[in-house]
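# fold the following.
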Amino acid sequence: MSRKKIIALVVVVFLLWGIFSLAGLFWKKSGDKIETLLTVIALIKSQYYQPVSTEKLINGAIKGMVEGLDDPYSTYLDPEQFKHLNEQITGTFGGVGLIVTMEENHIVVVKPIPDTPAAKAGIKAGDIIVNISGRDTKGMDLDTAVSLMRGPVGTRVEVGILRPGEKETRMFTLVRENITIPTVESKMLDDKIGYIMLSQFTENSPQAVRKAIGDLKKKGMKGLIFDLRDNPGGELKAAVEIADIFVPRGKTIVYVDYRNQPDEEEKAEVPELGIPVVVLVNGGSASASEIVAGALKDWGVAVLVGEKTFGKGVVQSIFRLPGNAGLKLTVARYLTPKKHDINKKGIMPDVVVKQPAGSKEDRQLLKAKEILAEKIK
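The predicted model follows:
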């Protein structure tokens, strides 16, 4: 090792040592661990059989620190992942067009977005994604899987699919395109029953839901089915604005319970919709979906039909870090209006209806139509 490299290494170590020394009491309690960290950095820099940048080591240390929280929702995001997350929030990104969920530690396709690379290639709802660009997805968290499938428009990604009933993995090479998530689909069903499906909560979702309701009202809607099945959540603000459409004015939508700052209480500000509503939920309904479903159930303004929700009752904030990296950190838990903590518990529907895997008949939707037909007679 050259004299210059040794001097640079010593400078890095002493800089890190000085930063940690400022912690005072923290140092007294954790000095041996910090010394171990600095020693490991120095040993890797000087003894590892291949050169490793200090940036890579520090990024690894930060990632390990966040992983040490044992919180599946707190994640260190490198610049590329942070960029993808911001694209997801705004609803437009470079990707392959798959809406996915987590089922028994597997990444499962909820549905391909029409006219996207995944749909054109023949990937179907129910397909299990077993690898992405050579990485095994068994036990992989949803955010990582989604991030791997996204990237610059025009680049390629290889996705391995295991179709139910088959033993061989199908490989798909997909070219990423600019994807706009169609978060809202709406239509008029029989008997003046409106139907709105929301696939994700983005910045644009509240406006899209209000527009869909307005269009259905013009067609004479007397009851509404609001489908939140397999909706993994999204923006807290979007969830509050959408719940506000249904919850009576002045009533609580959600409590946000922080550790080191005053709790927040979000209340409805606009008149409620005023027609019978059924909300469809299942095990893929999580986070923001559960905020909406919990508020509507607690105030009795909708009947929940389907299966128990996922049970994600914690709130994440996104922090921008130096170098365009980011930190998604759990900062609070949320409680329903009746102060129910649903984290790791989920919300049980008012009417439980199981949907058999592979069935072409949507039993949950049929039950919702039956309930509304009785209410709007």
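
# could you use CA atoms for every contact and neighbour count after this?
Fine.

# excluding its backbone neighbours, what's nearest residue 255?
residue 265 (4.6 Å; Cα to Cα, 6 or more residues apart in numbering).

# regarding that neighbour, what is its secondary structure?
With DSSP: H, G, I helix; E, B strand; the rest coil as the basis, the three-state label of residue 265 is strand.

# hmm, residue 254 and it touching each other?
Yes - between residue 265 and residue 254 a contact is recorded at 6.1 Å, counting by Cα atoms under 8 Å.

# among those two, which residue is more densely surrounded?
residue 254 (26 against 15; other Cα atoms under 10 Å).

# next, the structure of the following sequence, for comparison with the previous one:
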Amino acid sequence: MNVCMDWFLLLQTVSAIVLSVIGVLGLIFRKRLGKRKLCLLCLVLLVGIGYNGYRIYDCLWWKRHLAMEAELQFVGDQKIRPEDYPEDFEEICNVVEKHYKLAKRKGIALETLREECRQEVLRAKNNTEYVRVLQKYFAALKNLHSFPMYAPYQAPASAEWRCDSLYVTGSLLALPVRAGDRILSIDGKEASVWRDSMMQYVSASTDKARYKSTASWVFSSYTDSIRRLGLSRGDSVLFVDVPLSRDGKKQVQLHHEVGDQKRQKRDAATHEKKEIRKGKSNLEMLALHDFEESTLTRFLLQFCKARDSRHIILDLTDNTGGWVADAELIAALFLEKPYQGKHLIEPLPQAYKGELYVMINSGTCSAAEYLASILKESGRAVLIGEETAGDFGTMVLTFRTAHGTYFRLGAELPQLTSGGNPTEGVGLVPDDPVKEHFSEPFRETIRRRTIVLILNQVIQKKKKELFLQNT
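Coordinates of the predicted model:
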């Protein structure tokens, strides 16, 4: 922010100096120019400098909010008094009503929404109650990229909805939950009732994505520090308390880093064996579950080792996205011809030439969804899984209020893809839809289906070759 404003002030200062110099010269040579010409010259210069300043400021404003990094804080740590909630909320509403262009398209009356939530803001007695109103307000915008920004209390575990039931899919450290546990109740509410109550607080661009996304809040919360869960495990029903801690996210990241190191060693050993065999691999699986720098580095290393294989499965399930430039870089590794996305994407010389299959689900969103869209529209890949989250076209801006509330907003109307498909409000439809099964994680179901599809295609190809040989 400071850098942008410094540039603006510098340019405006230079413009003022130029105007002053021309004004002085005009006074010196006023007899030659005449008063009318001198006044007209000064007026033209003044208008030009004002217009130029407006354009510069507008450009810097967009750059500032596109690049702004939020200083995430826990809800209880924010220094804001209850009497300041209405003023803070009004500032947020003013920004949303000015820049949220999707409201009309989605049939949202922003003024009505402001008034409804303002009454709840007036009743809020603490930060927890106020932030819940903010979550409800932003969820009503029906956009994945529009939400208040706070540091979450979190437990190193995960859950997902399968066949209208909620299951634990992963658990780290010494938590009292295990992968495979069915969650019957949350904080005294039946799982489905809890889900329905949570949907009014979850930001999403489609109803299905909103429903699915509630699972990510089982072990995460802006306001709660403990979850009381009722579990079904085998023939037993048990109730456990799961703490949501301030360092839960760090624990998850640390676990992923350790896992990454183990995978790198395992991949290196597998690659050495292939080098010894000197054979061409039939199938490689590349997972890209986020766009963090360490993940991208590992992915590129894996790609270099897998690019000679006949088939590659690219796993984009539950990838919540990242920078557009990173998505376009990955796309360039697989494209066969140029594709006009947000920018023109040229295939890289070392691009993969074999068969490509991409795994997607409702958790595939933002830049990951954009990547899947590129690979589908270019005809480069077969998409397998379920419909994606439905938002990779909005311009995401970050704001900070005078009272220190950070929030993001999907501003400006999203454009269509080069193939004429929407980029917000409708998810990508897979070429081969997969139905979830209650007995295993959905990602595993999609993976098995993808492998079966590849095997069937290989068998059909072999049959065709044998037929041609015998005719």
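
# overlay the chains and give the TM-score.
Here the TM-score for the pair of chains, by TM-score structural alignment, normalised by the length of structure 1, is 0.62; 321 aligned residues with a Cα RMSD of 5.2 Å.

# where do the helices sit along the stretch 251-400 of structure 2?
In the stretch 251-400 of structure 2, the helices defined using DSSP state H, counting those that start in this stretch lie at 293-306, 324-332, 367-377.

# and the last one, what does it pack against?
I take that to be helix 367-377 of structure 2. helix 324-332, strand 382-385 (3 or more Cα pairs under 8 Å, 6 or more residues apart in numbering; DSSP states H and E).

# which residues sit against the shortest one?
Where contact means Cα atoms under 8 Å, 6 or more residues apart in numbering, the residues beyond strand 382-385 of structure 2 that reach it are 356-361, 372, 376, 430-435, 446, 450.

# just flag the most distant two among those.
356 and 435 (21.1 Å; Cα to Cα).

# count of neighbours near residue 322 of structure 1?
Neighbour number of residue 322 of structure 1 under other Cα under 10 Å is 8.

# any idea how far it is from residue 110 of structure 1?
35 Å (Cα to Cα, to the nearest Å).

# now do the contacts for residue 130 of structure 1.
106, 107, 136, 137, 138, 159, 160, 161, 162, 169.

# next: residue 348 of structure 2.
Contacts of residue 348 of structure 2 (Cα under 8 Å, 6+ apart): 332, 333, 335.

# residue in structure 1 matching the first one?
Okay, so that is residue 332 of structure 2. Using TM-score structural alignment as the criterion, residue 332 of structure 2 maps onto residue 244 of structure 1.

# just list the residues touching the closest residue in space to that match that isn't next to it in sequence, thanks.
Using Cα to Cα, 6+ apart and skipping residues adjacent in sequence, the residue nearest residue 244 of structure 1 is residue 268, 4.8 Å away. Going by Cα under 8 Å, 6+ apart, residue 268 of structure 1 touches 243, 244, 245, 247, 248, 249, 250, 251, 252, 253.

# need the winner for burial among the helices and strands packed on helix 367-377 of structure 2.
strand 382-385 (a mean of 24; mean count of other Cα atoms under 10 Å).

# now do the lengthiest strand in structure 1 against helix 288-298, angle only.
Longest among the strand segments of structure 1 by residue count, using DSSP state E, is strand 325-335. Using axes from the mean of the first three to the mean of the last three Cα atoms, to 10 degrees, the inter-axis angle of strand 325-335 of structure 1 relative to helix 288-298 is 10 degrees.

# which elements pack onto strand 325-335 of structure 1?
Applying 3+ Cα pairs under 8 Å, 6+ apart, we find strand 325-335 of structure 1 packed against strand 75-77, helix 79-90, strand 252-258, strand 314-321.
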